[in-house]
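1. Quick one: sequence plus predicted model below, questions after.
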Amino acid sequence: MAPIPKISEAICLIENNGDSLSVKEEAKKILENISQPLVVVSIVGPYLSGKSYLMNKLSGDSKCGFSLGHTYDAKTKGIWMQCVPHPNKSGHTLILLDTEGTGNVTKGNVQNDHMILSLAMLMSSAVIYNSTTAINQDAVKKLYSMTETHQDITHRASKQNGQDVPTKDQDPMLPILVWTLRDVTLKLEMNGQPVTADEYLEKSLQDITSAKTPRTKEQNRARKTIRDFFPQRKCFVFDLPSSDKAILSMMDQVSEDKLQSRFVEETKDFCQFILEKVPPKQLKGGTPVTGSRFAYLLQSYLDVVKNHDIGFLDSSMSAMFVNENRKEIQRSIESYENKMLSRHVNNHEEFQQAHKATVEEIMQDFKKLCVKHEKSLEEYKEELKNGLQNKKDEIWKKCEETSEQSCKEIMEKLKSNLVQNIKGKKYHVAGGHKIFVTDRDSIIQEYDQKQDKGVKAEDVRQQFLSSLEDVEKIILKTDQEMSASKPMIFQLTDKSDPTQLSQYIQSYRLPAGPFSRILIQLFGFAGHGKSSFVNSCLYASGSGRFHDYAGEAACLGGKTIDRRGYKLTENITIVDNRGFSTMDSAQEWEIYAQLSNCVPLNEFVTWGKSQDERVNLVIKRANEDTTDVIVPVLIYSSQQSLNGEEHENIKKFLKQAHSITRILPFVVLTKSKMGNGASLKDKFLKMGMEKVYCIENYTMSDQLAIRSKHLNILTILYDILDYANYHLNTKSNALNKQEIASILMNKVRMIN
């Protein structure tokens, strides 16, 4: 909430020009800057009755408060205002209104008095009626005359609503009446019995029952009007402050020890009641009056008392509430925009989820802040929903534009070398298509790894691929034409020559038949080097330079959580399967599901599925048209031991892999220099494995090309192709898809 503006002294709120009243703009601007609820206390009564002194005591500032009259010349003209932080109600502002005194013989305009007093009653949470010596018929008559204007206003409103008699429940602006009786020298007694100040007030406002003359009827009507108009009443009786006239003439300048102690105590009791019991000012429906609302309604209050028509206030309040709620709608839309723009989304689904959550939050806040009046909350909520929908469309468009620009900038940087190679026709050679595809896929992989690309990431990705379709067709055709005269398989003469091995692998073609590719399936524990082996194979077989295509793990924790396929050639794909943490039954299904291609390439792998899900995957695999030669390869770190239960589980896996693929698994022992490779190799050979290799992978920190490393890796690939050829030529030894499905279905039943 906005702080209370600092006011050096009381300021005129309503100016009295004698014949007319007007709002002072300076005071109005002060109120407009107060967003806190107000407690409004006004004081009315005869001039020179000490009203300003009591208001200064409430404000706690006699020096900068209201001016006190030290002569018979009245000091207060119109209505003056003082704003202070409420001492008892945190987050509230106390507004004190000191009104022009009645009965000034120099004034002569009684109607003007009535307007000022009625205006004070309309604006206040509590009205202090300040009179002297005793509550007599004259004092009651004066207070009654002050309420006549408001009574007439209420009466007219009730007639317009088809009611005969106005009731206090119909007027939400009825203030508390606090009657302060000043300079009392007599004891509080009635009919010879002592009474309290409150009892004295109530008995003074009772109907006169002893006579039924027109005069007494008028007096009773006045008392009843006061009782009805002020359902909550309180009375304070004050002794003379001092018997010294000099002190009385300058009470704002003397200390309290110069005044009668009883008067000082009575003043403290009065202030305590006002500050503790007077509630905040409210409008219809219990809406609190803030400083800004009070300022907005000031002119309406004036119009009401001038025209004796409460409709001015009703229409003004309605317009104010509509205006406030519209502003709150605009603030809610701005808040929605800020919240949505602060969220990062990668696609339309995420955007929709963010929109839904943000709208729910905004609507809840708006429901708390929306001011209730004759226009329903649902109407405002519908207006807000429409505004949020329009803003949502703007934000989505902005997200698309921002994301598209960012993604295009990323793609332009990544594809620059590819574009130059295409212009230089470096791919228009025999074998150029594979190099083109490798470079293109490398760009896509790097692009996919970029974070926070936004909602247009996939569109820009697809635009890039689409832009290369015609170029790729030309490159492929050129490659095929230039390769047609060359032998299908390079004639290898020296297996110890890495260059010849690489050329052999690159030129390898599947023999005629139903098989579409050789699938080198890598398995092993997480973090044992599968991803590094993929990178090493791509590097050694002719990619030209080392890349972290598979994303090597930094520790034994592993990094691969999905099945990723990488093309070595058009006929050979090496698959980095998700590493397992144990070889127990909890992960056994997914291991064999990956081995047999039940889990698709390039999709996230989760451990543990229901039996129905597993059966469906097996059935789907059996119905697929693809035919692969699956070669199982176990990757195991030489730094790890192989004993006990793990030894038996690995042995079981290798046996099952052989059963499913009909190819005896290959075993690759990584990190051989730092581990016990020789001992492990012996253990795997004793399990019945024929091909066990000890190697060192290339890594991001160790990527310098070494002939012996290349030779070891290329030898593994050559032997895999050799085994695959044997498998293809031994048709009686090959399993069809239905046989694989049958084995896996049995595995499903065994696991469950």
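-> Ah, there it is. What you are looking at is a predicted structure, and each value in this text was computed from that prediction instead of being measured.

2. CA atoms for contacts and neighbours, from now on please.
-> Fine.

3. The longest strand that the chain contains: what's the following helix or strand?
-> Secondary structure assigned by DSSP state E gives strand 628-637 as the longest strand of the chain. Using DSSP states H and E, the next helix or strand after strand 628-637 towards the C-terminus is helix 644-661.

4. relative to helix 644-661, how tilted is the longest strand of the chain?
-> 160 degrees (axes from the mean of the first three to the mean of the last three C-alpha atoms, to 10 degrees).

5. tell me which residues of strand 628-637 are tucked away?
-> D628, V629, I630, V631, P632, V633, L634, I635, Y636, S637 (16 or more other C-alpha atoms under 10 Å).

6. next one: stretch 615-623
-> Buried residues in stretch 615-623 (16+ other C-alpha under 10 Å): V615, L617, V618, I619, R621, A622.

7. next one: stretch 363-382
-> Neighbour-count burial for stretch 363-382 [16+ other C-alpha under 10 Å]: M363, F366, C370, V371, K372, L377, Y380, K381.

8. With stretch 460-476 instead?
-> For stretch 460-476, by 16+ other C-alpha under 10 Å, it's V460, R461, F464, E472, I475, L476.

9. now stretch 1-9
-> So stretch 1-9, judged by 16+ other C-alpha under 10 Å, has buried residues I4, E9.

10. Included below, for side-by-side comparison, is a second structure:
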Amino acid sequence: MASETHMPVPVCLIENTPARGLVVRPEALQVLSKITQPVVVVAITGLYRTGKSYLMNRLAGQRRGFSLGSTVQSHTKGIWMWCVPHPCRPGHTLVLLDTEGLGDVEKNDTWIFVLTILLSSTLIYNSRGTIDQLAMDQLQYPWWDSSTRDSEDELDDSEKFVLFFPTLIWAVRDFTLHLKKDGKEISEDEYLEEALKLKAGKGMIQETQRYNQPRECIRQFFPDRKCFVFEQPASRKDLVRLEDLQDDEINPEFQQQVEKFCSHIWEKSPPKTIPGGHIITGNLLGKLATTYVETIRSGAVPCLESAVLALAEIENAAAVKEAVTLYQDLMAQRAKLPTENIQELLELHSQCEQEALELFMARAFKDGICHFQSQVEAVKAKFCKDNEQASYEKCKAALGDLSQDLEKRISDGVYSVSGGYELFKEDQQALVEKYWELPGKGVKADAVLQEFLQSRKTLAKSILNTDRSLTEKDRELKSTFWAGETGTTGLLGQEQHERAEQERAVQRQKEAEERQKLEDQLRSWEKHVLQLRKKLENCSEKQLKEQQKMIRHKSKVPSGRVQVPRCG
């Protein structure tokens, strides 16, 4: 979304439905996905029918937008969103969140309040009248219940929780008191701090505990806080049409207070961040909202009355998801499967886990490290399994390629001879040596090789049996040939064999001499033809004709000479 454009009207970001509970609306996510700028998220909460929507419309620079409503029933079901260009921060978008009122008997306030805290950078609490015990209890109700509080643990962790809490602005509507103490004028902020003071003593008096508890929570969890008071904007009969009133029909004091309030919000409200210093854009805000709602809907967070505990659970779940996703992405980028050995994969795992853990620790709080570690271990186990599978497939393919020649020699019967088994073993050993020379086989290299050799055992045994059978037959034939039935016959056979060998040697000698003679004749003929060619090249046309005549008159060539072909 470009900075010079904005939404013409608000849209529902998180709908609170009776049937499905909390649902993130896709049209709102689509709007946020286009906002790449940092966002300043200002949300408002408080009792329904206290004029929250009017203040949010003014922050948007408009009179209309968020529905004001004029009946007892709350108009805002869930959380509505309005994105506008930030009036004081160039390059930023102002995201306004209007929440349904607290105290509506038709719904559960806890999750709406938790999501408001998680998504906003500034939280406006809108109350009416004065800051009294009733106002404190109304703020305390959705997020701090003494029945869920385990000793002082949550307060002891306040420094960590503060990282997740927005700036608090307390807006007191229809304020009727004079800002004075002991006869001296005090500021709105001083009025708030006076109202938040604790009663002395830490005894077991129930009344004191009830008084101090909400104040103690606000002081610790909202260290950055401010107060604005507003007079009644118009007469009671005109309040129902407040958005239609002209400026001269609205209380001037109220108008000045609203302008002061808006200026402060615009100038002082910080951009939305999450622990670790990560600045949130509109696109990321939509993803945060989706993650938080999915966590609530999945049942991963118990339905707690204490929003503080729920906030911890939801934020930890989101932190775990983000950190585990980072670990998975880092492993996928850096792990070249298969690794040469398991140690290489484990070292890479340690590096990626450490980076993911740093991200998790920067964002999470309370107890969440065990859940993070268990999920990382599950992802690591899958990488180890994938690593083994990649190694297995690569080694199987390598042995398949290397064994092609061996398989062909087997099918051709190369080893089906006497001595074939030794030849087979030599060829198979050569294959194994080539296999071990191949790089990048991975952790299953030896196991796959043993599986391959085991699968060849039956074949090797068959070749060995054939070898033995043929070798035995050769021995029998030689024995019969050389020994015969008696020793004399054996000697006679040997003499005949030697004589036959001598005759074959003489025959081979004769053939060699004849071959040599023919080769000599051929060389003589080639030499004579070469001489004739040289003469023919040098003679004139007349000499050539005379030479041809002479050749034609010759009836035959002298003995031992080759007849010369005619030149013409």
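-> That came through, no problem. Since the structure is predicted, the reported quantities are computational estimates derived from the model, not experimental observations.

11. quick revisit: just checking, which of the buried residues of stretch 460-476 of structure 1 belong to helices?
-> Of the buried residues of stretch 460-476 of structure 1, the ones assigned to helices by DSSP state H are V460, R461, F464, E472, I475, L476.

12. Three-state assignment for R49 of structure 2, please.
-> Of the three states, R49 of structure 2 takes coil according to DSSP: H, G, I helix; E, B strand; the rest coil.

13. quick revisit: tell me the one of the buried residues of stretch 460-476 of structure 1 nearest L248 of structure 1?
-> Nearest to L248 of structure 1 among the buried residues of stretch 460-476 of structure 1: V460, at 87.9 Å, using C-alpha to C-alpha.

14. give the contact list for the closest one.
-> Going by C-alpha atoms under 8 Å, 6 or more residues apart in numbering, V460 of structure 1 touches E404, C407, K408, M411.

15. nearest spatial neighbour of the equivalent of I218 of structure 2 over in structure 1, skipping sequence neighbours?
-> The alignment partner of I218 of structure 2 in structure 1, by TM-score structural alignment, is I226. Nearest non-adjacent residue to I226 of structure 1, counting by C-alpha to C-alpha, 6 or more residues apart in numbering: Y144, 6.3 Å away.

16. neighbours around that neighbour, how many?
-> 20 (other C-alpha atoms under 10 Å).

17. and what of T50 of structure 2?
-> Neighbour tally, T50 of structure 2, other C-alpha under 10 Å: 17.

18. Quick check: it vs F254 of structure 2, distance?
-> 15 Å (C-alpha to C-alpha, to the nearest Å).

19. and what of R515 of structure 2?
-> Taking C-alpha to C-alpha, one finds R515 of structure 2 at 131 Å from F254 of structure 2.

20. C83 of structure 2 belongs to a strand?
-> Yes. C83 of structure 2: assigned to a strand according to three-state DSSP.

21. isn't it right up against T93?
-> Yes. Using C-alpha atoms under 8 Å, C83 of structure 2 is in contact with T93, at 6.7 Å.

22. against structure 2, where does stretch 533-542 of structure 1 fall?
-> Taking TM-score structural alignment, stretch 533-542 of structure 1 hits no residues over in structure 2.

23. Over to stretch 585-592 of structure 1?
-> Going by TM-score structural alignment: stretch 585-592 of structure 1 matches no residues.

24. tell me how far that stretch is from the chain's mean position?
-> 41 Å (C-alpha atoms, centre = their mean, to the nearest Å).

25. same question, stretch 26-46 of structure 1
-> On C-alpha atoms, centre = their mean, the centre of stretch 26-46 of structure 1 falls 37 Å from that of its chain.

26. Look up the counterpart of the biggest helix by length in structure 2 in structure 1, residue range please.
-> In structure 2, with assignment by DSSP H, the single longest helix is helix 487-538. Aligned by TM-score structural alignment, helix 487-538 of structure 2 falls on no residue of structure 1.
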